[in-house]
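[1] Just to be clear, the model below is a prediction. Sequence and coordinates:
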Amino acid sequence: MSELNGQIPKFNRTSSKICATPEEELLEAVLNNNTIKIQQLINKNESLISYTYPDYGKRILLIACSEEAVQAKTVEKLLNLRANPRDHTEDDGWEALHWAAQKTDFGTLDVLIRKNSGDINAADQYGSNALQILVRHGKKDSPDFLKCAELLIKKGIDYNHVDNKQKTALQWAERKGVGDDIKNIIENAGNARTQLPQQQMNNNLDNDKIGGRLQQYLLRGDEDSFINSHGGNIREIVDYCGEDGSTLLQTGCSKMLNRAVKHLLDNGADPNLIGSKNSTKPILIAAEHGSSEIMKDLLEKYDKIQNIPKGVLGTILKYIDREYHDNKGCYRVFMDKIKNGDLDEVSLKLNEIDDNNNTPIHFAIRYADQDIIEELLSLGASLGPKNRYGVMPIQDLQPETLEKHLDNCVTFNMKSKKIDKEDFQVKFNYRSLIPPYAKSAHAYEDCEAIDLQGRIEKELVAETEVIFFMSKSSEFKHLLKHPVIVSFLFMKWLRIQWLFWANLAFYVTFALSLVVYIFSDYAYFNPEEKSNIHVIFSKLSFAILVLTLLILVIRELFQISVAPLKYFKNFENYIEIILIVITSMMVLIKSPSDDTRKQLSSLSILLAAFELVLMLGQHPYFSTNVVMLRTVSFNFFKFLIWYSLLIIAFALSFYLLFTTHTQPLTSIELKNDTDSEDNDKSFENPGRSVFKTIIMLTGEFDASDLNFETFPVVSKLIFVLFIFMIAIILLNLLNGLAVSDTQMIKNDAELVGHIARAEHIRYVESMLLGNILPSNIVHKLRGICCCLPRSHNRELKVGKLFAVDACLFPKYLNYELTFYPNKYGLIEPGSKDQKIIKRGCAPCAAIYLDKDTVRRTNNIVHAKRDEANQNGDDHIKKLELELLKLQDKMDGIYHILKSLNNSSVE
C-alpha cells in the first residue's frame, strides 16, 4: 500500500518529444477536465482508453478517479466512452470505486455506482471493499466523507464484510474516530437493509456460478443448453466476464455460435464491452472469423455509421481470400449497412487506418476481387493514403482497373434521352483521387448537446499525391490524358496560377533591377560624368535589387525549411543559390576591381536568364519547350561525358604531336616566336589542348595552322581519325539523338504538359501545406529542454492561409465537377454552400474545358450508353427466349390435358 493517501506521481512532462503523444494529450485533457478533447481523442483512437501510464501504473479511468483535480463529469465521460470500471492496479487490486472512495469524492463515487452498481462489493487484494477503504484511507475532514459513506451503505455495500485483518468497516471507523457517525448512518438505513448486503453478495455469487456455467456452454459449443439456461432470461449476467478474461459475447463470437450471440444481444448484451484480458471488440472477432450472421446481428446494434468500431472493414478484407470462412458474406453485410449513408461518413469509414496506417483498400487490392476493389473506390475509398512504409494503394493497383474506375468516375443520367441537348450534364467524381481528409472538432461548451458529427470539419490535404505518382510511373502515365485527371489538373491550375504570376512578376522585377544596376552603376566604365537621370536609375535599381534579393533569400530559406531533401534534388534551386551568392557579392563587396565586376556581372546576367527561362516553363503553355530543353541537354551531356575519354585522349595526342618546342628557347628564338603571327599556340600545354579540341568539335579545325611537318604520318593519321570519330560520327549521333528526343516530346506534347503541370502543382502544395518546423531538430530541442511549449497541431504551416485558396476541396468543389459537354465544355459553378470558381470579369467568368477533354468525355458517355443499350437488348432477348420456352411448355401441357380429356370421353 505504498501509493495511498494521494501520494501518486503527478503528471510530469518528461517526454523527449516537443509534440505530445495522444496518450499525453488524453492525460492532460483528463487532468484539465476537458471533456470535449477527451471525446475527440478517444473517438480517433479507442485504444487510448486501455493504455497503462508508466508514471502512474494505471489506466486513464483509475487516474481520473484518484487525482484530486479531476471532476465527476470527466469520470462519467470516460465511462460513456467504454472505459472499464473493473480495471485495477496490479500491486493492490484497487478498482475505480476504491480510488474514488480513497479520494473521498461524492460525485465520482455516485457516477461509478450508477454506471456499475453490480460491483459495489468488489474487494482489493487485502480483502477491503470500498467502504473499508473510505474509512481507512479517506479524508474524514472532507465534507463529502459522510455523504460517501451514506451513499455506499444505501446502495447496498456489505458493511459487515471483514478484510484480511478480520476487521469490518465499523471497527476501522472506531479506530479512526468516526465510529459513531458510521454507526448512525447504518442505523438510519433501517433494519430492512441490514441483511441486503449479504443477500446481494449471495446473488453475486449465484450470478458468478451461472455466468461460469454459461461460459462453459459456449466453450463447448452447446448452444441449446446456453439458450435454455436460466429460463432464457440472462439479463442480469449478460455482460459476465469469465476467468479467461473474455465476456460471453466475445466467447460466442470467437466460437462462431450464431444463435448464442443473437440470444445475448436480445438480452441486452453490450456489443462494445470488452473483457479484462481480451481487449478485442466482439464485432472485430466476428470479422476475423468470417461469421456473416453474427456480423449482421452486431451491426444492427449500431444506429450510426461512425459508431461502428474502428478496423472492422480492414479486418474483413485482410482475410477475405480464405476458403473456409465467410468473409465475403461479412463484407456484403457490412457494405449493405454503410453504403446508403452520408457520403462523407462512408468515406471516413472506408479510409480508417490500422496500426500500420493501412486502409481497407490496401488489403482489398492485395487480397480481394476486382469487383470489390471497384465498389470500394466508387464509394469513396481513397488511393492516396500512405501506410507506415510510404506505400499508397495505387502502387499495387493494375492500370486496367484504374482506367475502368476512372471511366466509372464519369457519371451522367443513363436514362436521359437528351444526350445531344445543350443542357445535358456530365459529372466527374474525384473522391477516390483525394487523400482522406483528417477531421478536427470545434470547441463547444456543451459537448453532449451537439452531435459530434455536426462539429467536425475537413482539414486540408495535398490533393495531387495520386496524380503525381501516376506522372512518375510508366504504367499509369498514359492515364493522365483521361478527362477526369485533365479536368482536375485544369481546376487546380486555376486555383494556383495567381501564385505563378506573382512569383514570375517578382522574379522579373529582380532580374530587371539586376541588369539595370549592372549597366547603370556596377559595370559602368564610361569615364564621363553621369547624368542626373543616370544617377536616379542606378540608385533606384540598387534599392529594388537589395529588396528583391532579401525576399529571394527568405523564399529559398522557407523552401529549405519545409522540404530540404526535395529542395536539393531540384537542379533549378542550385542555379538560384549560385545567383543569390553572386548577387550578394555584388551588393556587399564595396570596392571590387574592374575584372571582378565584369566577371560577376556576366555570370549573374546569364544565371538570371537561365532561371527566368526555367520559371516560364512552369506555365502549361511553355512547359513542352522547357521539357525539350531539359531532355535534350541532359541526354547530350550524358553521351558527351561517356565519350569524354576519347576527347581527352585526342587532346593529349594533339598536345604531344603539335607542340612546336620541345626544348627551352633562346632569347632570340623567343622573340622571333613572339613576333610570328602564323605560329599556333593552341597546343602548347595540355589544358589549352583540351580546350582547343572541344572547340574543334564544332567544326572549327584551322588545319592550315597545325604543324604536320614534325610527324607527318602519325599526326595526319590521328587528325583524320579525330575528324571521322568525333567530328562526323559523334556529332551526328548527338544531333540525331537531339532530333529524336525533340520529335518524341512533340508527339507526346499533351502528355508532357500534363506531367509538368502535375509536378508544379504538387510542389506548390508541398510548400503551402509543409511543416516549417524540422521534426529532428524539434526532438533534439525537446530532449535538451523539456519545458518547451507544446504545439497543439504539432505543425507550423506558414502557407496555410494561401493553401485554403489553393486547394479545391472542400471549399470550392464537393468532390465532383459538373459541366455541359454540348456547351463547349462549360463548367457549372459550385453550389450555394461553396465558393464559386471564377476567372476574369463577369462577362469572362465562365470556365470551359478544352476540346480534347470534351471529346474524350463524349466518347466515354457514348460507350457507356451503347453498353447499357446492349445489355438491355441482351436482357430483352433472354426474356423472349424464356417466354418462348414457357409457351412451349404450356402448349405441351395443353396437349396432354386435351388427350386425357378425349380418352375419358371415350
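    That came through, no problem.
[2] from here on, contacts and neighbour counts on C-alpha atoms
    Noted.
[3] counting contacts, what elements does the strand or helix carrying E187 pack onto?
    Taking DSSP states H and E as the criterion, E187 maps to helix 179-188. Packing partners of helix 179-188 (3 or more Cα pairs under 8 Å, 6 or more residues apart in numbering; DSSP states H and E): helix 145-154, helix 169-176.
[4] so which of those comes closest to A511?
    Closest of the helices and strands packed on helix 179-188 to A511 is helix 145-154, at 79.4 Å (criterion: Cα to Cα).
[5] hang on, the earlier thing: which residues are in contact with the helix holding E187?
    Identification of contacts with helix 179-188 by Cα atoms under 8 Å, 6 or more residues apart in numbering yields 146, 149-150, 153, 170-174, 194.
[6] can you do 6 Å?
    With contacts defined as Cα atoms under 6 Å, 6 or more residues apart in numbering, helix 179-188 is touched by 170, 173.
[7] here comes the other one, which I'd like you to weigh against the first:
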Amino acid sequence: MDLGKCCFIDPQAQLKTALANQDIRLFIAVLSSGAQIDPGDYDKILSTPGSQDFIEACAAHGGLFNDNSVIHAASSLDPDNLTALLKFRPDNVDFKDRQLTPLNSLAKILTEENASSVLSCMKLLLDYGASPNIPDDREFTPLGYILSKNKVREHKELVQLFLNQPMLDIDSLRYGEVRQLLQVHFPELPLPEERQRTEMDINRLLKTLRGGDEALFEKQFAEYKELAHQKEEYHDMLKESIKLGRQRAIEIILANGIDFKESDFLGRAIYWGNWKALERLLAEPNFCPHAHLQTNEICALIDLSVESSKHQRCFDVLMASKLVDINMPSSGWRTPLCFAGMTGCTLAMQKLLKRGAYIGSRTHPKSLPIEHIPHDVLEEHFNSCITLNNYGPFNQIFEINIDFRNLLLYGAQDGPISEPYNTRHDEMAPIAFMAKSKELRHLLQHPLISSFLILKWRRLSKIFYLNLLLYSLFTVSIVTNTLLRINDSDHSALITLTTVFSYLGIGYLTIRESIQLFLMSGFRYFWSITNMMECFLILMSTCTWLEFNDKETQRVLAAFTILFVSIEFCLLMGSLPVLSISTHMLMLRQVSITFLKSFGLYSIFVLTFSICFHILFPTPPVQDNVDPLKEGKEEFDFAKPIVALTKTIAMMTGELNAGDLEFTSISSYLIFLFFVLFMTIVLVNLLNGLAVSDTQTIRAQAELNAAIVRTNVLCRYELNETDYVIDELLKSNYRILRIVGQMLRNIVPRYQIPRQVSIFPNMDNSDSGNDMAEVLMANVIHLRNGGTTGRFKSKRGRRRKWCPSP
C-alpha cells in the first residue's frame, strides 16, 4: 500500500480500521507514523482473542498498559494474548478489579466449554507468580470457585494444578471449607498440611459483609464475639450492614447488644433508603434517637422522598413510629411541617398533618408552619379530623368525633409536652393567622376551628366578663366623678364614693397592664395601639385629680379622659361574642379605616381650599350690631390658617354659612362654587358610598366577622396566658399575692382542651349544654354531603351533650 496516497486520513481512524480488519501491517505502519492508541483501544486489543501480534506491536512502540491489563488479557481466554502481555508486564498478576484478581476472574467464568483455555491461562499466571490464596469479597479463593463447579471435564486437572502450589492455603478462609470439599470429592489426592486459622478481626467481617454471604458472617461474628472484643467495634459493622442492606446481619448485631448513644445509625438508614433497617432500629428497646437529629433527617427525607420510593417508605416508617417527635424543631429552627410547606411537598404535608404535626410551632424567623401550607391541603385535612359514627344524623346515638391533634402541642408519645419544648406557647397563633389571611379566614367557620374556639372561650370567658364588669364600674365611677367635680357639685358623699371606685379602677388597670408588660409580653406590649391607649388612659385618669391653677387645663384633661374611657369601653363591648354587637363594632372600625385611607389622599384638596379661602376671605364682614356676650371671643373665620382649615372641614359636612362670606369678585364665587360641587357633593358622596360598601360586605359575612372578633379577643387573652400568671402568683413569696392567685384560680380553674371530643347532638342535657353542638350539627352534615367550608351555616336548637374522648 502506498501510504503517501492516504496521508490525509486521520491516523486514529486508520488505527481503528486496522483493528477492525485485523490488519497488523497497517496497524504497525500507523504506529510507526506516531499515532497514539486510546486507552479504550488497549482494553479492546487485550480482551480480543488472537491479538498477540497487536499486543507485541503496542509494547514495541511504547504502549502504556494500565494496572488491570492482565485482567483484560485473561478475560480473552487466549493464552497467547496473556503470554504476549506478560513478556512486557510480568507484574500486577494479582491486581484486583472489582475485588477479583485475574485468577479469581478466570475461576469465576469457568465453564465446560472454556475449561481448557482457563487451565492454560491459570498455568501462565501461576508461573508468573500469581498467588492462589487471595480471596474475593466473599472469601472465595480460585480453588474454592473451581470446587464449586465439579461438572467441568478438566475439574481434577485444575484442582491438581493448585494443589501443586507450595504456598497453597486451604484452611484459613471460610472455616476450612476448601479442605472439606477436597476430602469429599478428591480423597485420593494428597493435601497440604493443615494450617492454623488466623484470628478473626473486624476487617474480615467487613469484607464478608461486602461480599453478601450473611451465613458466613453469622459464623464469623460468633467467633469474633467470643474473642471478647469491645462492643464499640460493632458500630462499623452495623453501619456497613445498613449501607449494604444486609438485614440478617443487622439482626445478628442488634441481638448481641450495642450502644446507640454516639452513632448516627438512624441517619445512615435514612440516607441509604434502608427502610427495613430504619424500622428495626426504631423497634429496638434501647434505641432513642436524638431529637434534633431525627428532625433534621425528616427534613432531609422530605427532599429525598420526592423521587425515591425507598425514601418515601422511610418517611412512612418514621411517621408510624412513636419515638419520632415531629414537633421538635431542627437545628435550623424549622419543624418538619414548616420545611415541607416551604419546599412545597404536598404529600409530606398531608402525612405530617395526619400524624398530628402541630401547626402553631414558632420557627425561625418567627414564622408558623400554617403560613406555608396551601389552603386546600389544610381544608382537606380539617375535614378528615371530623368523623361520624355509622348511625344516621337523627339517631339518638348519632356521634360526632372531633380531633384537635394539629391544634394542640403534644410530645412524641401523644402525651404531655416533651421536655425540650415544655415552655409557654401560643395555641391561638395559627388561628390568628387564619383570621388575618384572606385565603384562610373562611376556615374559622370550619367545625374543627369553631369547636376549638368555643372550648377556648369556655376557658377564658370568666376572665373576660370579670374584666368587663370591673371596667364598667370604673367607667361609670370616673365619668360620674369627673362631672360632679367639674360642675362643683354639693353631693360630697357621691363624690367620695365615686372617687374610691375610680382609684380602685385605676389600680386595677395599672396591675393588669403591669402584668402584661413585665410578666408576659415584654417589648411586644408596646407594639399594640390598644396597650398604648390604655397606658395613656391610666395617665390621663390620674391627672384628673391634680389641681391646676388654670381651670381650662382641668376641663381639657377631663374631656380627654372621658373620651379615652368611652373608646376603651366601646372596644371592650365590641369584643362580646354577640353577633349584632360585634358586627356593628366591626362596621364602625372598618368604615373608620376606609375613611382615613381615602381621606388621606383627598386631604390635599381640603388643604388647598382652606388656603384659597384664607386668601379670598382674610377678614370677616363688619357687623353693626354686635352681641355684648360674644364680644372678645375669637371669630370662626378664615383669618387664621389653622382656623381656616378647621372651618373648611366643617363646610364639607354642609355647614356652608354662605351668607357670612364676603364675595368681592367673580373669581371668589367660582372657587366657592367649585368647592360646593366637588367637595360637599362629589367627595362626601364618594366617602358615603365606600362606607355603604363596607357595611354591606360586613353584613354579608356577619358570622365570619363574629368568628374573627372572637379570635382576636381569645388571642389577646391567650397571649397574656392567664394560667401562667396565676401560677406565678401562687409561687410568690408574698402572702397577699398568693391570696390573689388563689382567688383567680377559683374563678378560672386550670383547664386543658382534650385532644379528642365526642359530641352526641341528639341527646338532651340541659344542665351542661354546649353551644358547640348547636353550631356543628348543620355544618357537619353539610360537610358530609360534599359541601365546602365557605358556606357553613349556624343552627340554633336544643342544647347538646358532649364529652371528651378517652
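    Everything's here; your move. Note that the structure is a prediction, hence the values are computed from the model and not measured.
[8] so the helix holding E187 of the first structure matches what in the second structure?
    Mapped onto the second structure using TM-score structural alignment, helix 179-188 of the first structure spans no residues at all.
[9] immediately after that helix, which helix or strand?
    Counting by DSSP H and E, the next helix or strand C-terminal to helix 179-188 of the first structure is helix 196-220.
[10] Distance-wise, check the closest residue to S229 of the first structure other than its chain neighbours relative to K418 of the first structure.
    Spatial nearest neighbour of S229 of the first structure, chain neighbours left out: L214 (7.6 Å); criterion: Cα to Cα, 6 or more residues apart in numbering. Separation of L214 of the first structure from K418 of the first structure (Cα to Cα, to the nearest Å): 65 Å.
[11] what about the most centrally placed residue in the first structure, which helix or strand?
    Ranked by distance to the mean C-alpha position of the first structure (Cα atoms, centre = their mean), the top residue is P385 at 4.5 Å. Under the criterion DSSP H and E, no helix or strand holds P385 of the first structure.
[12] can you tell me which residue in the second structure aligns to it?
    Using TM-score structural alignment as the criterion, P385 of the first structure maps onto S361 of the second structure.
[13] Can you name the residues that contact its match?
    By Cα under 6 Å, 6+ apart, S361 of the second structure lies in contact with L368.
[14] so how many other residues sit close to G211 of the second structure?
    Counted with other Cα atoms under 10 Å, residues neighbouring G211 of the second structure total 18.
[15] what's the burial count for I370 of the second structure?
    Neighbourhood size, I370 of the second structure [other Cα under 10 Å]: 22.
[16] that's a helix at it, yeah?
    Yes: using DSSP: H, G, I helix; E, B strand; the rest coil, the assignment for I370 of the second structure is a helix.
[17] my guess is V690 of the first structure meets A651, correct?
    Yes: using Cα atoms under 6 Å, V690 of the first structure is in contact with A651, at 4.9 Å.
[18] which position in the first structure aligns with K456 of the second structure?
    Under the alignment by TM-score structural alignment, K456 of the second structure pairs with K492 in the first structure.
[19] related to what we said a few turns ago, quick check: angle from the helix holding E187 of the first structure to helix 169-176?
    Interaxial angle, helix 179-188 of the first structure versus helix 169-176 (axes from the mean of the first three to the mean of the last three Cα atoms, to 10 degrees): 150 degrees.
[20] Pull out the buried residues from helix 179-188 of the first structure.
    Counting neighbours by 16 or more other Cα atoms under 10 Å, one finds that the buried residues in helix 179-188 of the first structure are 179, 181-183, 185-186.
[21] so where is the helix or strand hosting E76 of the first structure in the second structure?
    Element membership for E76 of the first structure, per DSSP H and E: helix 72-80. Aligning helix 72-80 of the first structure against the second structure (TM-score structural alignment) gives no matching residues.
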